[in-house]
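Peer 1: Next comes the sequence, and after it the predicted model I'd like to discuss.
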Amino acid sequence: MSDTVIDKTPNIIIDPTKVKGDRKRRMTVGEIVAFVLLILLTCTMLFPVIFMISTALKTSKEMLQFPPTIIPETFAWDNFKTLFTNDEIKFGILYKNSIIVAGLSVVGTVFSSALVAYGFSRYRAKGKKIMFMLMISTMMLPYPAVMIPQFILFSNLGWMNTFLPLIVPTFLGSAYQIFLLRQFFMSLPNELYDSGKIDGCSEFRLFWKIALPLSGPALATVAIFTFIWTWNDLLGPVLYLSSQEKFTLPVGLAAMMSSKFRIAPYNLLMCASIMTTLPVVAIFASAQKHFTEGIVLTGIK
């Protein structure tokens, strides 16, 4: 008697028209309306950027035409060259000053905030929660409340018309950044630190070799926030800087609107705005993955 295998699997007949219909689901009226509204909203938000680029590529004569044109009749690419070669604007010096202030501020804020956040997340001590709450409460103080005492302090130190008042405070930590990094450090398991202690690591080496390498997304988030805030800061440089050779980009852009020019050079101003925006866009685009990951991970606790 031979063994026979009987296939009892039922034959399933698939109607190709139904599959095709499922794949090509028709959009409802509400979805179409929402899609159209999103397109209109996107175009509305992009219009200032388009107008900025258009004005930057116009000649001085076409810039004053009414009604204004969106596409320039002649693309004046020399406006960017004029921006950097104009002796009154000195855009190259402004750019260099902003890079120095923003770069050192990022280094100071990331290192000092990470060090303080590591201490708040690792150590147990009496009064630690009170100290942490006092630090967090400083975020509720508006800047004008501390602006005058800081101005008097830096003036007595002889730091006026230097970059020191803009850079040195960043090496003392930032309450918001400390809170952000503390939340991330608290999510790291203690077993990592225990294994490091077994290998003979000191406390600073635990911070440098274990905590920091694992907190890349959070550090990237802090660096991006600090760079944007410092790069766009106008009030601080206006308070402490008095010579044009020390001005940063926000102060320089505001000075271009002054009465020094008979007619404000809006085409050069738009060129400067494009050049000012490019570093922020480039940094955010290159670190977008780490930025979003850092925002998500710091909320785990």
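Peer 2: That came through, no problem.

Peer 1: From here on, just use CA atoms for contacts and neighbour counts.
Peer 2: Will do.

Peer 1: Tell me the spacing between N97 and L249.
Peer 2: N97 sits at a distance of 8 Å from L249 (criterion: C-alpha to C-alpha, to the nearest Å).

Peer 1: more neighbours, those two?
Peer 2: Taking other C-alpha atoms under 10 Å, N97 and L249 do not tie; L249 has more neighbours (27 against 18).

Peer 1: for this structure, which helix is longest?
Peer 2: Secondary structure of the chain per DSSP state H: the longest helix is helix 91-122.

Peer 1: Show me what that one packs onto, helices and strands only.
Peer 2: helix 78-85, helix 164-167, helix 175-185, helix 216-231, helix 249-255 (3 or more C-alpha pairs under 8 Å, 6 or more residues apart in numbering; DSSP states H and E).

Peer 1: for comparison:
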Amino acid sequence: MATLATTLNEKQQSKKRQEAPAARAFRATPFTYGTLLIVAAVLTAPLVFVGSIALSSDATVNSGSFTVIPREFHWDNFSRVFGTELPVGTFLLNSVLISLFSVAGQVLSSGLVGYAFARLRAPGKNTMFLIVIATMMIPTQITMIPQFILFRDLGWVNTFLPLIVPNFFSNAFNVFLVRQFVSRLPSQLDEAAMMDGLGFFGIYRRIMFPMLRPVLIAIGIFTLTHTWGDFMGPLIYLNDESKMPLALGVQYITATSQAGQAPPWNLVMVGSILLALPMILVYYIGQKYLYEMDISGGSAGVK
């Protein structure tokens, strides 16, 4: 027994000696922290510059003497932007409406379609899934004109419908996420639910939907980020200022200056902050769900 204990002790010590160099290799050093600080400063500098311009006075804008570190703090610019001749408040409300409906459409449709590809049995299902995934390789510019002609013939131009309705028909990338997640979940869950008398919609609503929460929240964040900052879609389909979202309205602020006069860059940067701040808050609140999303093992739904 003593010999066995000695042998086990020697093996443990040998294992610790082998792991020690690896642990030291990944230990942070002052050089590591210094490098991270430099990289963080470089990445943060443009954001600080945006805030500095947003807090500048009109005289600084006209002279163009901007500085990276703020020297002026005109907080009234954040209220002045809503008093311009452009309906900035309406722009903000339009962005909220378009984004919320788009998120709802993507979450509902992607969850159902991804679950169907993962669980339902149908002839040609795998081929259809490959076709859906292949659509990710088609550039948006190729389908832009046919889509515009289709929506024009439907009478949807200058409405929110072309920006919202396509989201209720899912997205190839989101379908892939849901399908991969569901395919890793035990099929015994479905079988037990079927024995209790549940159909596919009942299984999805009562069992799969709660487990898919991290993936669906991640899809909602991805969709919200894309829709909130979308510029090309509203530029193509919307004509009235009263229907434009904030992403397009910020560009119109730069076009309100007279000939030869500098645009109100301080108000433009205020609009840019209003455009970026909600996305930062959404990511901060929902980042734990992004980290929990594990499409390789399907374990996030049962944590």
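Peer 2: Received it, and whenever you're ready, just let me know what you need. None of these values were measured; they are calculated from a predicted model.

Peer 1: For the two chains, what TM-score is obtained?
Peer 2: Put the two chains on top of each other and the TM-score (TM-score structural alignment, normalised by the length of the first structure) is 0.86; 274 aligned residues with a C-alpha RMSD of 2.2 Å.

Peer 1: and the equivalent of T170 of the first structure over in the second structure, how many neighbours does it have?
Peer 2: Using TM-score structural alignment, the partner of T170 of the first structure in the second structure is N167. Using other C-alpha under 10 Å, N167 of the second structure has 21 other residues around it.

Peer 1: how near is N167 of the second structure to T227 of the second structure?
Peer 2: Distance from N167 of the second structure to T227 of the second structure, counting by C-alpha to C-alpha: 10 Å.

Peer 1: Mutual contacts of those two, please.
Peer 2: Taking C-alpha atoms under 8 Å, 6 or more residues apart in numbering as the criterion, N167 of the second structure and T227 both touch S102.

Peer 1: how about R182 of the first structure, what's its partner in the second structure?
Peer 2: For R182 of the first structure, the aligned position in the second structure is R179, judged by TM-score structural alignment.

Peer 1: What is the neighbour count of the closest residue to that match other than its chain neighbours?
Peer 2: Among residues not flanking R179 of the second structure along the chain, G114 sits closest, at 4.3 Å (C-alpha to C-alpha, 6 or more residues apart in numbering). G114 of the second structure: 25 surrounding residues under other C-alpha under 10 Å.

Peer 1: And L43 of the second structure, by the same measure?
Peer 2: Residues contacting L43 of the second structure under the criterion other C-alpha under 10 Å number 11.

Peer 1: Can you give me the separation between the counterpart of it in the first structure and P67 of the first structure?
Peer 2: With TM-score structural alignment as the criterion, L43 of the second structure lines up with M45 in the first structure. Per C-alpha to C-alpha, M45 of the first structure is found 21 Å from P67 of the first structure.

Peer 1: again, but for A264 of the first structure
Peer 2: Applying C-alpha to C-alpha to A264 of the first structure and P67 of the first structure gives a distance of 18 Å.

Peer 1: One more: S195 of the first structure?
Peer 2: Distance of S195 of the first structure to P67 of the first structure, computed by C-alpha to C-alpha: 70 Å.

Peer 1: quick one: which of those two has more around it?
Peer 2: Using other C-alpha under 10 Å, the more surrounded residue of S195 of the first structure and P67 is S195, with 12 against 6.

Peer 1: related to what we said a few turns ago, how much space is there between the match of T170 of the first structure and N62 of the second structure?
Peer 2: Using C-alpha to C-alpha, one obtains 43 Å as the distance from N167 of the second structure to N62 of the second structure.

Peer 1: now do M144 of the second structure
Peer 2: Distance of M144 of the second structure to N62 of the second structure, given as C-alpha to C-alpha: 39 Å.

Peer 1: So the residue nearest to R179 of the second structure is in contact with F176, correct?
Peer 2: Yes - here G114 of the second structure reaches F176: they are 6.6 Å apart, a contact under C-alpha atoms under 8 Å.

Peer 1: what angle separates the longest helix of the first structure from helix 216-231?
Peer 2: Orientation check (axes from the mean of the first three to the mean of the last three C-alpha atoms, to 10 degrees): helix 91-122 of the first structure against helix 216-231 gives 140 degrees.

Peer 1: quick one: helix 91-122 of the first structure aligns where in the second structure?
Peer 2: Aligned by TM-score structural alignment, helix 91-122 of the first structure falls on residues 88-119 of the second structure.

Peer 1: Which of the three states applies to H74 of the second structure?
Peer 2: With DSSP: H, G, I helix; E, B strand; the rest coil as the basis, H74 of the second structure sits in coil.

Peer 1: Now which residue in the first structure aligns to it?
Peer 2: Per TM-score structural alignment, H74 of the second structure is aligned with A76.

Peer 1: what's the closest non-adjacent residue to its match?
Peer 2: Using C-alpha to C-alpha, 6+ apart and skipping residues adjacent in sequence, the residue nearest A76 of the first structure is L57, 4.8 Å away.

Peer 1: Go ahead and confirm the one you found touches Y266.
Peer 2: No - L57 of the first structure lies out of contact with Y266 (C-alpha under 8 Å); the separation is 10.5 Å.

Peer 1: what about these two, which has more around it?
Peer 2: The residue with more neighbours, out of L57 of the first structure and Y266, is L57; 24 against 19, by other C-alpha under 10 Å.

Peer 1: now the more buried one: how far from I50 of the first structure?
Peer 2: As judged by C-alpha to C-alpha, L57 of the first structure and I50 of the first structure stand 11 Å apart.

Peer 1: Over to L153 of the first structure?
Peer 2: Per C-alpha to C-alpha, L153 of the first structure is found 44 Å from I50 of the first structure.

Peer 1: wait, what's in contact with the residue nearest to G271 of the second structure when sequence neighbours are not counted?
Peer 2: Nearest residue to G271 of the second structure, sequence neighbours excluded (C-alpha to C-alpha, 6+ apart): V250, at 5.8 Å. Shown in contact with V250 of the second structure (C-alpha under 8 Å, 6+ apart): 268, 271-272.

Peer 1: Perfect, that will be all.
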